[in-house]
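Engineer: Have a look at this fold, sequence not included:
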């Protein structure tokens, strides 16, 4: 069965280009040209991936992402951003986007990114069953408690709302507390070896995590190691249980 893609893009020429080339690759493509209609479609029907423009009538792409992730809908999303719009890229990643493409872009780049995200998500799904038996227990670090099978985190007894990729970054750091992990380590572990986005993606997610861990910075925090990467620093009040 063909994988189903939802394209939410209001510019007619670009929407036709996306639809044609993705269909030629064997995907089943649905197109919506209005933000609200695209959001409604994404919540009503199952899709394997969403290609989402950030500038849309009715409801912009960031609002769509926030609402989808807020409802627990984890369909992978690739956002389309304007050239030199780094702020939009950061906002998209913080809102739960899996990847981004900067306009103008080539068809080959689009197809490569779509294929990479779908392969990565498929790989995670295949590993879900055996992984559950390994990661079912709680990870406790200071006042930080992580529940891998439920994608839930609490700090000092207070629940922290994390985006899926933020959770995966924190989980990877928490499995090796005090160990310096490079950006490449994090990129490969969370986004996959075939991810073709930049390391800025890692920095954005770590920055967002830091703000959410400020509830109890004396218990646990993330240190930057200049030119290398990051490590999770824990006040040794408890022993991690994995």
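Structural biologist: That came through, no problem. Small disclaimer: the values here were computed from a predicted structure and weren't measured.

Engineer: alpha carbons only for contacts and neighbour counts from here, please
Structural biologist: Will do.

Engineer: Next, the buried residues of stretch 113-121.
Structural biologist: Applying a neighbour-count criterion of 16 or more other CA atoms under 10 Å, one finds 113, 114, 116, 117, 120, 121 buried in stretch 113-121.

Engineer: Specify the helix with the largest residue count in the chain.
Structural biologist: In the chain, with assignment by DSSP state H, the single longest helix is helix 107-134.

Engineer: And the strands in this structure?
Structural biologist: For the chain, the strands defined by DSSP state E occupy 4-8, 28-32, 49-53, 77-81, 99-102, 139-141, 144-147, 152-155, 158-160, 181-182, 220-225, 229-234.

Engineer: Redo those as JSON lines? Include distance to residue 168 and mean neighbour count.
Structural biologist: Converted to JSON lines, the strands of the chain look like this (distance: least, CA to CA, whole Å; neighbours: other CA atoms under 10 Å):
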{"stretch": "strand 4-8", "distance to residue 168": "24", "mean neighbour count": "23"}
{"stretch": "strand 28-32", "distance to residue 168": "29", "mean neighbour count": "18"}
{"stretch": "strand 49-53", "distance to residue 168": "19", "mean neighbour count": "24"}
{"stretch": "strand 77-81", "distance to residue 168": "16", "mean neighbour count": "24"}
{"stretch": "strand 99-102", "distance to residue 168": "15", "mean neighbour count": "22"}
{"stretch": "strand 139-141", "distance to residue 168": "13", "mean neighbour count": "21"}
{"stretch": "strand 144-147", "distance to residue 168": "11", "mean neighbour count": "21"}
{"stretch": "strand 152-155", "distance to residue 168": "11", "mean neighbour count": "19"}
{"stretch": "strand 158-160", "distance to residue 168": "14", "mean neighbour count": "14"}
{"stretch": "strand 181-182", "distance to residue 168": "14", "mean neighbour count": "18"}
{"stretch": "strand 220-225", "distance to residue 168": "14", "mean neighbour count": "17"}
{"stretch": "strand 229-234", "distance to residue 168": "13", "mean neighbour count": "21"}
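
Engineer: In addition, the following structure is provided for comparison:
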């Protein structure tokens, strides 16, 4: 079945050109001209992935994603943001976006990012017995338990809801506790298909991971920073 993509942007030129490009790639596309129009529709009928413009009238993309996350925590989202607007990028990632792209953007790049996220989601969602699947073993590291087959994470028995990108970054760190992963290695884990992201993106995902775990355990310190080198997971 073709994946469904929701485009939310107040720029009708972008909606038209991007929707045509995505439909040509085999996606089912739904378009919305502002956040308020999109909110109820996406909650009632969630897409496989949403592409959200940040700056829109009535309800901007960040408020839209915040409300969507309350109802659909695992829905992947990509933000479209103004060129060189670092504040938008940081806030967007902090709210749980899986990725962001700055305007003006290449449609080829957007399609590559969409396919990469959907592929990661498909791989993390496969269970034993499904075509192409391999047995997904649970990862237990101290108080951390990760179940890739169910995309479920707990810390000390308390569930922590992660996006696809956050899950993959944490999984890469937890697979070899005590070993350092550079930002480049984490990029390769979370962003395949030669899709370029910068160091700031990985740092933002790490900050959000820490914030989510500290919400269930204020003493959480398992993700360590080695300045100038990268990150590692400690079993504490």
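Structural biologist: All right, it came through fine. In this text, all values refer to a predicted model and were calculated from it rather than measured experimentally.

Engineer: Got a TM-score for the pair?
Structural biologist: Once the chains are laid over each other, their TM-score by TM-score structural alignment, normalised by the length of the second structure reads 0.81; 229 aligned residues with a CA RMSD of 2.7 Å.

Engineer: wait, which of the strands of the first structure is closest to residue 93 of the first structure?
Structural biologist: Closest approach to residue 93 of the first structure among the strands of the first structure (CA to CA): strand 99-102, 7.4 Å.

Engineer: packing partners for the closest one?
Structural biologist: Counting contacts by 3 or more CA pairs under 8 Å, 6 or more residues apart in numbering; DSSP states H and E, strand 99-102 of the first structure packs against strand 77-81, helix 107-134.

Engineer: ok, 7 Å please
Structural biologist: With contacts taken as 3 or more CA pairs under 7 Å, 6 or more residues apart in numbering; DSSP states H and E, strand 99-102 of the first structure sits against strand 77-81.

Engineer: What lies in contact with the strand it packs on?
Structural biologist: Outside strand 77-81 of the first structure, the residues within contact range by CA atoms under 7 Å, 6 or more residues apart in numbering are 49-54, 88-89, 92, 97-103.

Engineer: In the second structure, what stretch matches that strand?
Structural biologist: Aligned using TM-score structural alignment, strand 77-81 of the first structure spans residues 77-81 in the second structure.

Engineer: average distance between the matching stretch and the first structure?
Structural biologist: Superposed on the first structure, stretch 77-81 of the second structure shows a mean distance of 0.9 Å to its aligned residues (mean CA distance after the TM-score superposition for the first structure).

Engineer: Next, the contact list for residue 95 of the second structure, please.
Structural biologist: Taking CA under 7 Å, 6+ apart, one finds residue 66 in contact with residue 95 of the second structure.

Engineer: ok, now with 10 Å
Structural biologist: Neighbouring residues of residue 95 of the second structure by CA atoms under 10 Å, 6 or more residues apart in numbering: 62, 63, 65, 66, 69, 208.

Engineer: now swap in residue 173 of the first structure and tell me
Structural biologist: With CA under 10 Å, 6+ apart, residue 173 of the first structure has these contacts: 167, 179, 180, 181, 185, 186, 222, 230, 231, 232, 233.

Engineer: And the counterpart of it in the second structure, how far from residue 153 of the second structure?
Structural biologist: Matched by TM-score structural alignment, residue 173 of the first structure corresponds to residue 173 in the second structure. Distance, residue 173 of the second structure to residue 153 of the second structure, using CA to CA, to the nearest Å: 14 Å.

Engineer: And residue 136 of the second structure, by the same measure?
Structural biologist: Here the distance between residue 136 of the second structure and residue 153 of the second structure works out to 14 Å (CA to CA).

Engineer: Repeat that for residue 192 of the second structure.
Structural biologist: Residue 192 of the second structure is 23 Å from residue 153 of the second structure, by CA to CA.

Engineer: now residue 222 of the second structure
Structural biologist: For residue 222 of the second structure, the distance to residue 153 of the second structure equals 14 Å [CA to CA].

Engineer: related to what we said a few turns ago, highest neighbour count among the contacts of residue 95 of the second structure?
Structural biologist: residue 65 (26 neighbours; other CA atoms under 10 Å).

Engineer: gap between that residue and residue 38 of the second structure?
Structural biologist: From residue 65 of the second structure to residue 38 of the second structure the distance is 10 Å (CA to CA).

Engineer: joint contacts of these two?
Structural biologist: Joint contacts of residue 65 of the second structure and residue 38 (CA under 10 Å, 6+ apart) are residue 52.

Engineer: Show the contacting residues for residue 224 of the first structure.
Structural biologist: By CA under 10 Å, 6+ apart, the contact set of residue 224 of the first structure is 180, 181, 182, 203, 206, 230, 231, 232.

Engineer: Quick check: of these, which lies closest to residue 127 of the first structure?
Structural biologist: residue 181 (22.6 Å).

Engineer: My guess is that closest one contacts residue 222. True?
Structural biologist: No. Between residue 181 of the first structure and residue 222 there is no contact under CA atoms under 10 Å: 11.0 Å.

Engineer: any residues in contact with both of these two?
Structural biologist: Common contact partners of residue 181 of the first structure and residue 222 (CA under 10 Å, 6+ apart): 173, 230, 231, 232.

Engineer: Among the residues you listed, which pair sits farthest apart?
Structural biologist: Most distant of those, by CA to CA, are 173 and 230, 8.2 Å apart.

Engineer: any shared contact partners between the two?
Structural biologist: Residues touching both residue 173 of the first structure and residue 230 (CA under 10 Å, 6+ apart): 179, 180, 181, 185, 186, 222.

Engineer: Quick check: closest non-adjacent residue to residue 113 of the second structure.
Structural biologist: The shortest distance from residue 113 of the second structure to any non-neighbouring residue, by CA to CA, 6 or more residues apart in numbering, is to residue 195 (6.8 Å).

Engineer: any idea how far the one you found lies from residue 120 of the second structure?
Structural biologist: Taken as CA to CA, the span from residue 195 of the second structure to residue 120 of the second structure is 13 Å.

Engineer: how much space is there between residue 75 of the first structure and residue 94 of the first structure?
Structural biologist: Using CA to CA, we find residue 75 of the first structure at a distance of 15 Å from residue 94 of the first structure.
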